[in-house]
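In: All I have is the shape, not the residue letters:
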């Protein structure tokens, strides 16, 4: 489980390519390294990945075909930086919202609006997921737990403070970029349940 409070960004220092398979090697900062072991879960841009090798501050992760298809991790190049969060532990403060690290879709950045000390970013979701997005609801964007500011059809925006921009890769996202999205699982469960009940009542 993750909380959506990104702990920083990490550089992709090497990529090993195989058929429908990749290994990413990241250089993690000193504060993220303590206690990392093989099999540990670390989120990259919100996608839960498993540690497969540790060599000092270089940590490796395998990405299978489905991960490459569903997320933006297959678009990464050496030198790119990803949002990183270690898995939550019992007793940790949950400053964001509960997240699974399972990416449900990619959203396109439509527009970035900068004003003094603030940034507003508009995204477009695939239409089938728009019903899960509500003003003031939670959403995971490249692993960041954020509050939805406004919704217009299949588009929505979030408002970013300087701390978020300093800590995450949202500082350099631009129109046309593909962003990993995790829908709030509680919202999804409620919407799906209500739709199913309403459909059953309509049939009755």
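Out: That came in fine, so what should we check first? Quantities reported herein were computed from a predicted structural model and do not represent experimental measurements.
In: CA atoms for contacts and neighbours, from now on please.
Out: Fine.
In: in terms of contact count, name the helices or strands touching the lengthiest helix in the chain.
Out: Longest helix in the chain, counting residues (DSSP state H): helix 185-203. On a contact count with 3 or more C-alpha pairs under 8 Å, 6 or more residues apart in numbering; DSSP states H and E, helix 185-203 meets no helix or strand.
In: Give the buried residues for it.
Out: Judged by neighbour count using 16 or more other C-alpha atoms under 10 Å, the buried positions of helix 185-203 are 185, 187.
In: next, the one to line up against it:
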């Protein structure tokens, strides 16, 4: 599990493509390397990836084809920065909201404005996932726990304070780019339960 508070933006040193998966090599700081072991889970741009190799400060992760198809990791290139968060420890402060690192879908940026005083980003959600997003609710975007400012026809607006811009990769994004989206699990369960209940009720009330 993760808290949705990005700890650092770190450079992606190498992307190697293999049949069935891609391998990413990322340079981590000593703080991020503390007690890091093979098999540990790390949030990379919001996606939960397992450590496969550690060579000094260089850490390698594998992403299978299914993960690449569901996330923006398929577009990663060497030299770019990526949001990094180590998995949360017991009794750790949850500054955002609990996240699993399981990306539901990607969303395309349709508009953004980034300034020193703050920013807003608008992105379009696929309809099947947009139903789980509500104003003032939580949403995970590239591993960041954010509050939804507005929802209109599956276009979601989020606002970013200067500190979030400083600590994340958002300033490197532009219109047309894809964002990794993790919907709030509790909200998803509630919406699905309500939908099933309504369908069941209507089915019982239909004349036979």
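Out: Thanks, I have the structure now. Note that the structure is predicted; figures quoted are calculated from it, not measured.
In: Okay, strands next: where are they in the second structure?
Out: 8-18, 21-27, 41-44, 47-55, 58-64, 81-86, 105-115, 118-124, 138-141, 144-152, 155-160, 178-183 (DSSP state E).
In: Just give me the mean distance for the third one relative to the first structure.
Out: Its matched residues in the first structure lie on average 0.4 Å from strand 41-44 of the second structure after superposition (mean C-alpha distance after the TM-score superposition for the first structure).
In: Can you give me the stretch of the first structure that that strand aligns onto?
Out: On the first structure, the counterpart of strand 41-44 of the second structure by TM-score structural alignment is residues 41-44.
In: and if you look at stretch 166-173 of the second structure?
Out: Alignment of stretch 166-173 of the second structure against the first structure: residues 166-173, by TM-score structural alignment.
In: distance of the residue lying closest to residue 127 of the second structure once chain neighbours are set aside from residue 123 of the second structure?
Out: Using C-alpha to C-alpha, 6 or more residues apart in numbering and skipping the chain neighbours, the partner closest in space to residue 127 of the second structure is residue 154 (6.3 Å). Counting by C-alpha to C-alpha, to the nearest Å, the separation of residue 154 of the second structure from residue 123 of the second structure is 8 Å.
In: Compare neighbour counts for these two and give me the winner.
Out: Taking neighbours as other C-alpha atoms under 10 Å, residue 154 of the second structure and residue 123 compare with residue 123 leading, 23 against 20.
In: Tell me who's in contact with that one.
Out: With contacts defined as C-alpha atoms under 8 Å, 6 or more residues apart in numbering, the neighbours of residue 123 of the second structure are 107-111, 155-157.
In: Now tabulate the residues you listed in CSV and tack on neighbour count and distance to residue 30 of the second structure.
Out: Formatted as CSV, those follow (neighbours: other C-alpha atoms under 10 Å; distance: C-alpha to C-alpha, whole Å):
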residue, neighbour count, distance to residue 30 of the second structure
107, 25, 33
108, 18, 34
109, 21, 33
110, 17, 37
111, 15, 36
155, 21, 39
156, 23, 36
157, 21, 35
